[in-house]
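Chemist: Provide a 3D model corresponding to the input given below.
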Amino acid sequence: MKSFQGVGVSAGIAIGPVQVLHTANEAVIRRVVEDPQAEVERFRAAQTTAIQQLGVIRDSTAAKLGEGKAELFDTHRLMLRDPEYVSSIEDLIMSSSVNAEFAVNSTMEQFAAMFEAMDNSYMQARASDIRDVSQRVIDILGNRDGNDSTVQGSGHIVAAEDLAPSETVQLDRSAVLGFVTEQGSSNSHTAILARTMGLPVVIGVHKGFESSDTGEMMVVDGSTGTVIIDPDDATLQQYREKQSGFEEHVRLLQKLKGQATRTSTGQTVRLYANIGRPSDVTAVLANDGEGIGLFRSEFLYLESADFPTEEYQFEAYREVAQKMGDRLVVIRTLDIGADKQADYFGLEHEDNPALGYRAIRICLTQPEIFKVQLRALLRASAYGNIAVMFPMITSVSEVREAKGILSQVKSELRAAHVRFNEDIAVGIMIETPASVIMADELAAEVDFFSIGTNDLTQYTLACDRQNPNLGRFADPHSPAVLRMIDMTVKAAHDHGIWCGICGELGADVALTDTFLDMGIDELSVSPKSILPLREAIRKR
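Modeler: Sure thing, here's the model as predicted:
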């Protein structure tokens, strides 16, 4: 019996024979070509074929997993058309007279390194997407398939160095029990797709699977990140019992759909969801979310090559509002900067970006950008129950200035006879010690508070949350952080407004009783955390 530890990214237990897949990617050789223009045309032909292939995968994904997950492959096709990406390849071919494979590979490494160097884990995970689409083009140029084998038979666990999103979505759900990879990221599209498919997954197992492992019995625990090859009888029985327990728990959670989020003593808490794009609404509804407490609108910017237009944003906000019906949708205004960077903003390098030019500071300094978003947001408010929320607030003057710009936009829309909700609720993020200290005065200016515990922990404890060396110091359970939350809730209630939590701490069931004692009104969490949290609250 051999046991390995990785990172569990999709819960569940898989037990079955393993099939090891080895990628067939060959080393890309640099060759000098006599006709660079002909090589550019060869690249363009491969690019067209790759886009067509991704179109087929996109349609297949839509049929199996829904339109929301299929949007990933629309993004992949856009990557292959990205002017900067294409020009980098073609310029290298023309300037250095190199073969198309080498030019694509060089550009892939350049772009992947750029993503991997970013502080934001979501953007770091996009490196795998650029590698996926680029490798597809390289394989087409070399008349190769990406893998040297496919899953044979049924009831297998797949082990691989890594799996690209396009490979993951093409796995036969009826044949594959789960998978384990040596590389990968919990924020990668591969992990996201696996969770949607309901497959137990463990990544980061630095084992180096051999072909000889194929056929061996394997256990994959997607909750703990444990992987066991050739388990003994006692271990196998232990995990079979754990598997049965997990499946029974999932069935019981489904019975909580439609049930009130209420304690045995009658205390009610609203359970909302955090999302980053319109396609995420499907998961919110599937998990019985009572609303959306945080729509991270910055992802509309991060996934665009230029400033997203008013119309583009309007369509996104309207789509979410309409899908959610009467349920509240809280849209956080642009929170770019710090660990979320978009090149077209032209932001200068900062030694300490977490304390720098970000979020509401950008919006108030560049109101022309802010107004575009507010117009889109207000227009969408005519189609559902939308609220607006300003991030990174530290003073009353910032709130008043932001509300003043919102009033200007309302006046412009009225003059143009454009419909919007005149009484749209306005809230702020409480994520700095300054906003906690000023909560009494801030509460008089807005309709609600939402506590961003990720940044509040960082700023309260003076610990950079991106720094892996500070794990034991950046304790979100710190009495200082909890006292900050309690002070905020009391200030909100003293002024008759509601207060929620939209940081990761909201899903921590170890603190659910603490938050209930504080009188928290709302918890906004990832969609998959809604039913387990409802279970914990109803047991109170």
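Chemist: When you work out contacts or count neighbours from here on, use the C-alpha atoms and nothing else.
Modeler: Fine.
Chemist: Run through the helices of the stretch 51-200 of the chain in chain order.
Modeler: Shown for the stretch 51-200 of the chain, the helices assigned by DSSP state H, counting those that start in this stretch span residues 67-81, 83-96, 100-116, 121-124, 126-141, 165-169, 189-197.
Chemist: Can you tell me what sits against stretch 355-364?
Modeler: Here stretch 355-364 makes contact (Cα atoms under 8 Å, 6 or more residues apart in numbering) with 333-338, 350, 369-370, 390-393, 401-402.
Chemist: Alongside the first, I'd like the structure of this one:
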Amino acid sequence: MTKYTGKGVYGAVAMGKISVFKKQDTAIKRIHTEDSEEEKKRVAEAKQAATEQLQSIYDKALREVGETNAQIFEIHMMMLEDDDYNESIENIIDSQKVNAEYAVAVTADNFAEMFASMDDPYMQARAADVKDISNRIIANLTGNVSDGSAGDDKMIVCADDLAPSETISLDKDKVLAFVTAHGSSNSHTAILARNMNIPAVIGVGSKFLSEIKDGDFAIVDGFTGEIFVDPDEKTTAELTAKQKADEEKKRLLQTLKGKENVTKDGKKINIYANIGSVDNIGAVLLNDAGGIGLFRSEFLYLENSDFPTEEQQFHAYKRVLESMAGKKVIIRTLDIGADKQVDYFGLKKEENPALGYRAIRICLTRPEIFKTQLRALFRASVYGNLGIMFPMITSVSEVEKALAMCGEVKAELKEQGITVSDSVELGIMIETPAAAIISDKLAKLVDFFSVGTNDLTQYTLACDRQNPDIEQFCDTHHEAILRLIEMSAENAHKNGAWIGICGELAADTTLTETFLRMGIDELSVSPTFVLKVRDAVRNIDLSK
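Modeler: Model (predicted):
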């Protein structure tokens, strides 16, 4: 038996035979050619084929992992039409009189190096994307296109790393688990694996790939990040029992549907769901969430090539409110900036984008954008139970300005004869230490707080959440973070506001009791974690 260790990104146990994922051979020869027009024509045909393939992959991703996670393939299709990228390919073909494959490969290397050298984490991530689309074009040029099949048997897919398109192209029904030598827990592949509910371990190291072969029997423990190749009887028995226990627990969780989120001593708590698209509503209802605690409205902007209109936004908000049939829906206003960049916003390059011009700062300085969104929100408010919250708050004045703009928009709508609900709750996100420290003052202005633990951790511990090299320093259980949450909870309740948590920590059941003892009123998690958190709540006795 040989044991390897990486980082588990989806907790489950899988056992079966290994299939080593072999990348297409992209070694490209430089070939002199006199017919440049013919080579450019070949590129155009390969790009057209790539677009059709990516559309198919996008449709598959839409069905399996939802619109939010499928958007990476829309980005790939847009990158295929990038003027700079295409002009580079054509220029190399014309000036160097070389074959199409070589021109695409050189362009890919140049653009990937350019993106990788940028300070912005979002732009750095584009390096992998440009490589992915370029490899697809080259595969079409050479006729070396994979059909994404993985044989007839279910296999543990092992690879150096997997591009998002490779992950989605694999037949989900034939994949027992993913194991990669490299990658980070924030990579697209890791996110896709979590959303596909497939056990996954990343960062096992290159030695792993050099020592395994197709057909080896292995067990993957996505909880611990361990892989056992040719396991002994004792290990197999232990992990088989663990797998059965996990499956039984998931089955039992289904029996919790329709049950109350109430502790043994009678304290009730709201358990809501986080979503990034109207298309995720089905998952919210399927998992019996009590409402939506975080609707990430920025995806309406990320998926558009221009600012979404008031009508576009209104119909999206109306649809989610109607679908939730009176259950609470909290929509976060625009949170663009930092790792979420949109070209048409025309944002300047920043040395520290996470500390820069983002979220509420954009909204308050570009009121035409903010008021369009607020108009759409208040128009939709009559179709359900709406809450609106503002992200990235650091001061009282920011909240006062945001509330004043809400008042102006409501007044304008009423003057136009448009009905607006008078019961819309207004709140803020506590995701900066500044907001937590002055939460006593902020609570006097709003109806609720929602703690964004991802950013609160980043800003409190000075740890870039996009940097995989410092994951070991990002202690999400750090006492400073818990103290800031507790302080915010106390100040909320003293001033008549309620408080929830919508960051990753909300789903951490090792902290559920801690949060309830702090007085947290609501936990908002990914839809698939709703029943798990309900189970944790129902097994807590706060009277002890």
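Chemist: do you know which of the helices of the stretch 51-200 of the first structure lies nearest E248 of the first structure?
Modeler: When the helices of the stretch 51-200 of the first structure are ranked by proximity to E248 of the first structure, the top entry is helix 189-197, at 18.0 Å, counting by Cα to Cα.
Chemist: mean deviation of that closest one from the second structure?
Modeler: Taken over the aligned residues, the distance from helix 189-197 of the first structure to the second structure averages 3.6 Å (mean Cα distance after the TM-score superposition for the first structure).
Chemist: rewinding a little: list just the one of the helices of the stretch 51-200 of the first structure that sits closest to V329 of the first structure.
Modeler: helix 67-81 (18.1 Å).
Chemist: I'd assumed S526 was in contact with N287 of the second structure.
Modeler: No - the pair N287 of the second structure / S526 is not scored as a contact, 9.7 Å apart, by Cα atoms under 8 Å.
Chemist: okay, these two: which has more neighbours?
Modeler: More crowded of N287 of the second structure and S526, by other Cα atoms under 10 Å: S526, with 23 against 20.
Chemist: what's near enough to touch that one?
Modeler: By Cα under 8 Å, 6+ apart, the residues touching S526 of the second structure are 273-275, 507.
Chemist: Ok, D171 of the second structure next?
Modeler: Contacts for D171 of the second structure were tallied using Cα under 8 Å, 6+ apart; they are 148-150.
Chemist: what's the spacing between the aligned residue in the first structure for R42 of the second structure and G146 of the first structure?
Modeler: Aligned by TM-score structural alignment, R42 of the second structure pairs with R42 of the first structure. Going from R42 of the first structure to G146 of the first structure by Cα to Cα, to the nearest Å gives 19 Å.
Chemist: and the closest residue to N270 of the second structure other than its chain neighbours, how many residues sit next to it?
Modeler: Excluding the flanking residues, the one nearest N270 of the second structure by Cα to Cα, 6 or more residues apart in numbering is E522, at 4.5 Å. The tally of other residues near E522 of the second structure (other Cα under 10 Å) stands at 23.
Chemist: The stretch 201-350 of the first structure: helices as residue ranges?
Modeler: So, for the stretch 201-350 of the first structure - with DSSP H, counting those that start in this stretch - the helices run 233-254, 281-286, 298-302, 310-324.
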